[in-house]
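Colleague: Okay, structure incoming, though there's no sequence with it:
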């Protein structure tokens, strides 16, 4: 299938590269199919809607940036995504890209959870956690104390 994308132009996509988001993504409930595209020489990916060219999210693996980040999936999420083992799970967080890039934030409160083997996914909102929707991707340098 030929797919028009927001950042990669026209690409060829095979059915096996499509992830089903049965509940859509909050704010984009009609978008049920996505693919993951790499962004050259970066740790970032594009979660691109198959249906709508303009619906594309820049995502990254949160565990590479936020070393203490933890996600505990409730049984409802494990069941809905048919997750049987931890090895099936891929976790991403959506970035809000800013200019300058040092102002870019990550939504740690609502990670994207994907079952790589079943090709299913959903955005899991961690209500009641200390995580917020806007964590700085690059922490500013610590201020020097006054002497």
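Modeller: Happy to help now that I have it. Computed from a predicted structure; not experimentally measured. Numbers count the residues shown, from 1 in each chain.
Colleague: Please make it C-alpha for all contacts and neighbour counts, starting now.
Modeller: Fine.
Colleague: Can you tell me what sits against the helix ranked longest in the chain?
Modeller: In the chain, ranked by residue count with DSSP state H as the criterion, the top helix is helix 75-80. Contacting residues not belonging to helix 75-80 are listed as 84, 124 [Cα atoms under 8 Å, 6 or more residues apart in numbering].
Colleague: List the buried residues in that helix.
Modeller: 77-78 (16 or more other Cα atoms under 10 Å).
Colleague: And that helix, how far out from the chain middle?
Modeller: 18 Å (Cα atoms, centre = their mean, to the nearest Å).
Colleague: Past the top strand by length along the chain, which element shows up next along the chain?
Modeller: Secondary structure of the chain read by DSSP state E shows that its longest strand is strand 89-96. Next helix or strand after strand 89-96 toward the C-terminus (DSSP states H and E): strand 105-106.
Colleague: and the following helix or strand past that next one, what does it pack onto?
Modeller: Counting by DSSP H and E, the element after strand 105-106 in chain order, helix or strand, is strand 112-115. Here strand 112-115 touches strand 89-96, strand 120-123, going by 3 or more Cα pairs under 8 Å, 6 or more residues apart in numbering; DSSP states H and E.
Colleague: Take this one as well and set it beside the first:
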């Protein structure tokens, strides 16, 4: 799914934690790698994040999107949701981490997105090692 959105602009409307002053981010697929993309601020050139679908790495990752968050991005169907997680890339790569506690939910129909913080019942972490996950072919969406 990330590849199909290459070059599109996502309206995050200040929901990205620590970057509330930024509204728009473009998504750029990493050439030659279907799993990763760069989420680049349109307002500040120096602000960008490596993102990936958490479902590509963690088979049991699941959560429910709160009604107010669905309403904020006009999300009507689960199939219209793209879930992204911000990564911290490390050397060696298998020590890289993914933020499973605060996923970004994007409505692919209108390109509105929101970063949400999951409630404590999920027990996810902001720095989950991708080595803990099980790499899937293709991944999936569950919300």
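Modeller: Received, thanks. Note that this is a predicted model, so its numbers are computed, not measured.
Colleague: Given these two chains superposed, what TM-score do they reach?
Modeller: Overlay of the two chains. TM-score (TM-score structural alignment, normalised by the length of the second structure): 0.83; 125 aligned residues with a Cα RMSD of 1.4 Å.
Colleague: How many neighbouring residues does the counterpart of residue 99 of the first structure in the second structure have?
Modeller: Under the alignment by TM-score structural alignment, residue 99 of the first structure pairs with residue 91 in the second structure. Using other Cα atoms under 10 Å, residue 91 of the second structure is surrounded by 7 other residues.
Colleague: And residue 91 of the second structure, how far from residue 122 of the second structure?
Modeller: The gap separating residue 91 of the second structure from residue 122 of the second structure is 28 Å, by Cα to Cα, to the nearest Å.
Colleague: coming back round to it: buried set for the longest strand of the first structure?
Modeller: Buried-residue list, strand 89-96 of the first structure, by 16+ other Cα under 10 Å: 89, 91-96.
Colleague: got it, and stretch 25-33 of the first structure?
Modeller: Applying 16+ other Cα under 10 Å to stretch 25-33 of the first structure flags 25, 31-33 as buried.
Colleague: Can you name every helix or strand that the longest strand of the first structure contacts?
Modeller: Packed next to strand 89-96 of the first structure, using 3+ Cα pairs under 8 Å, 6+ apart, are strand 56-60, helix 62-65, strand 105-106, strand 112-115.
Colleague: To residue 10 of the first structure, which of these lies closest?
Modeller: strand 56-60 (13.8 Å; Cα to Cα).
Colleague: looking at the second structure, where would I find the counterpart of the closest one?
Modeller: Taking TM-score structural alignment, strand 56-60 of the first structure hits residues 48-52 over in the second structure.
Colleague: Compute the first-to-last residue distance for stretch 116-128 of the first structure.
Modeller: Start-to-end, stretch 116-128 of the first structure (Cα to Cα) is 27 Å.
Colleague: picking that back up, can you put the helices and strands packed on strand 89-96 of the first structure in TSV and add distance to residue 43 of the first structure?
Modeller: Converted to TSV, these look like this (distance: least, Cα to Cα, whole Å):
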stretch	distance to residue 43 of the first structure
strand 56-60	6
helix 62-65	9
strand 105-106	13
strand 112-115	16
